[in-house]
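Participant: Mind folding the following:
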Amino acid sequence: MASKPPTIIFVVGAWHTDFHLRLIKPDLEKYGYRVLPITLRTSIKSTPAPTLQDNAADILQAMQREANAGNPFVLLGHSVAGLSTTLAANEFLATATPQHKALFVHYVWIACFLNGHRIAPYLTWASTTEDGAWIEVKDPHATFYNDMSIADAQPYIDALEANVAAWPPEYGDAYKSVQGTYLLCLNDRAIPPEEVQRLEAQENGMRIVELKADHVPFVSHPEETAEALHNALKRG
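Facilitator: This is a model prediction of the structure:
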């Protein structure tokens, strides 16, 4: 890790917003990181429906701002944000100067995936709206926050937004040139840890760090997640 603590561009997954980072953000700041939350545009209902490319444009803009300011940065994607962060990472690496590329010091996934065909059979916890444009979660507590009591999880359930139905595009592999770490969530009921997460980490050449946590560890286990992330970044 660079001597100057990097900015963590933290892209939360579908339905989630920066509200869901309210617990882990101060824990990461204790380690000296600046946390820049990004909510996917596909998590906010609008007409016309936003696209993965809209998400990637927002993420790319954040990466470019940090690079232009001379700040080293980490790009972190959670769950479905793996799709949009990868689009943004590839675009940044294709267009940035060598000096700016060097500031992209680490790529982190939390329970992410790129292979849509692999994840599709496991999405029985979700359903599409009548118009087929948006995806809804049948039981957010059981799916996302199964490590928490319903009472503790309720504020985060209430804060969930939307998710547009979008199929993953094709990807180049430029992002694999950046050191990657995958935080694998062993108690995850949304993205199966062995059938999906471990395979995704291995196929994408990422170092695996296991967390005994559900799908949203930055809500259910913020201190442990911050510590695991800090240790991974220290290793470089």
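Participant: use CA for all of it now, contacts and neighbours both
Facilitator: Noted.
Participant: Could you report the separation of the residue of the chain positioned farthest from its centre from residue 52?
Facilitator: Residue farthest from the centre of the chain, counting by Cα atoms, centre = their mean, is residue 130 at 27.4 Å. Applying Cα to Cα, to the nearest Å, the value for residue 130 to residue 52 is 21 Å.
Participant: and for comparison, fold this next one:
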Amino acid sequence: MPRFLLIHGSCHGAWCWRDVLTALHRAGAEARAIDLPSHGADRTPLADVTLDLYADAILDAIDAPVILVGHSMAGFPISAAAEKAPGKIRSLVYVCAYAPVTGLSLVDMRRAAPRQPLLDTIVKSEDGVSFSFDPEKVRETLFHDCSDEAVADAKARLGPQPILPQATPIALSARYASVPKRYIRCLQDRAIPPEYQATMTADWPADRVDTLDCSHSPFLAQPEALAALLLKGADTP
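Facilitator: Reported below is the predicted structural model:
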């Protein structure tokens, strides 16, 4: 029976995986999602959040090896967790996520993309500690193919995103490299350009990369299809 742990992206929380969890449970899989520090119901102060703290929170939630799934910015914390404790992770799955390069931060990688479609949606806090998504612009950038009900619910739940974890370069070694990896590209993504997702996985084996014809939010737009792809790769080391 496959066991999944699902990690949300910037400004989101465990709530975004609800429909994917339902589909995975229906198929007989064990699956759960967590709030990263300062997200969702977690009350960690924004200024205290680091990439290392994200990784530790993920590892604290694992009591047996899991397929660790990360959306968007969560590509960095799931990779940091794999670097710390590869034995806890059966495989990594990047869902339209940043696939890290050692020595670079997420900010570095975002700036390396051919386009910056999300910039106009980001509103930085006055203290410079975090950013939020402009609620008037998130439908167009994150949720353009999602239902009105799903978008309204998401807008009500989105919160601030600590900047420090995204500005911290990641250090990866053979420990991280030893963990099997898969990638799910989203072909209508308006946050991380689809062509950049292709660039990040250009040297990956073809059978390790799948696609969904949807927005940056497949967990809301196509939860059943996303769950099916996660299950498809569950039996592959």
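Participant: What segments of the first structure are helices?
Facilitator: In the first structure, the segments counted as helices under DSSP state H are 24-30, 52-68, 81-95, 98-101, 116-119, 140-144, 150-158, 199-203, 217-220, 222-235.
Participant: Just put those in JSON lines and tack on distance to residue 209 of the first structure and mean neighbour count.
Facilitator: Listed next are the helices of the first structure as JSON lines, based on distance: least, Cα to Cα, whole Å; neighbours: other Cα atoms under 10 Å:
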{"stretch": "helix 24-30", "distance to residue 209 of the first structure": "17", "mean neighbour count": "18"}
{"stretch": "helix 52-68", "distance to residue 209 of the first structure": "24", "mean neighbour count": "19"}
{"stretch": "helix 81-95", "distance to residue 209 of the first structure": "17", "mean neighbour count": "22"}
{"stretch": "helix 98-101", "distance to residue 209 of the first structure": "25", "mean neighbour count": "14"}
{"stretch": "helix 116-119", "distance to residue 209 of the first structure": "20", "mean neighbour count": "13"}
{"stretch": "helix 140-144", "distance to residue 209 of the first structure": "19", "mean neighbour count": "20"}
{"stretch": "helix 150-158", "distance to residue 209 of the first structure": "24", "mean neighbour count": "14"}
{"stretch": "helix 199-203", "distance to residue 209 of the first structure": "10", "mean neighbour count": "16"}
{"stretch": "helix 217-220", "distance to residue 209 of the first structure": "13", "mean neighbour count": "24"}
{"stretch": "helix 222-235", "distance to residue 209 of the first structure": "7", "mean neighbour count": "17"}
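Participant: Export those helices as a markdown table, with columns for distance to residue 11 of the first structure.
Facilitator: Shown next, in a markdown table, are the helices of the first structure (distance: least, Cα to Cα, whole Å):
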| stretch | distance to residue 11 of the first structure |
| --- | --- |
| helix 24-30 | 12 |
| helix 52-68 | 8 |
| helix 81-95 | 6 |
| helix 98-101 | 19 |
| helix 116-119 | 19 |
| helix 140-144 | 16 |
| helix 150-158 | 16 |
| helix 199-203 | 18 |
| helix 217-220 | 12 |
| helix 222-235 | 14 |
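Participant: Looking at these, which is nearest to residue 172 of the first structure?
Facilitator: Nearest of these to residue 172 of the first structure, taken as Cα to Cα: helix 81-95 at 7.0 Å.
Participant: How about residues contacting that closest one?
Facilitator: Residues from elsewhere that reach helix 81-95 of the first structure (Cα atoms under 8 Å, 6 or more residues apart in numbering): 11-14, 40, 52-53, 55-57, 59-60, 63-64, 75-77, 101, 109, 112-114, 168, 171-175.
Participant: could you give the angle of that helix to helix 52-68?
Facilitator: Here helix 81-95 of the first structure runs at an angle of 50 degrees relative to helix 52-68 (axes from the mean of the first three to the mean of the last three Cα atoms, to 10 degrees).
Participant: My guess is residue 182 of the first structure contacts residue 113. True?
Facilitator: No. Between residue 182 of the first structure and residue 113 there is no contact under Cα atoms under 8 Å: 10.4 Å.
Participant: Alright, calling it a day.
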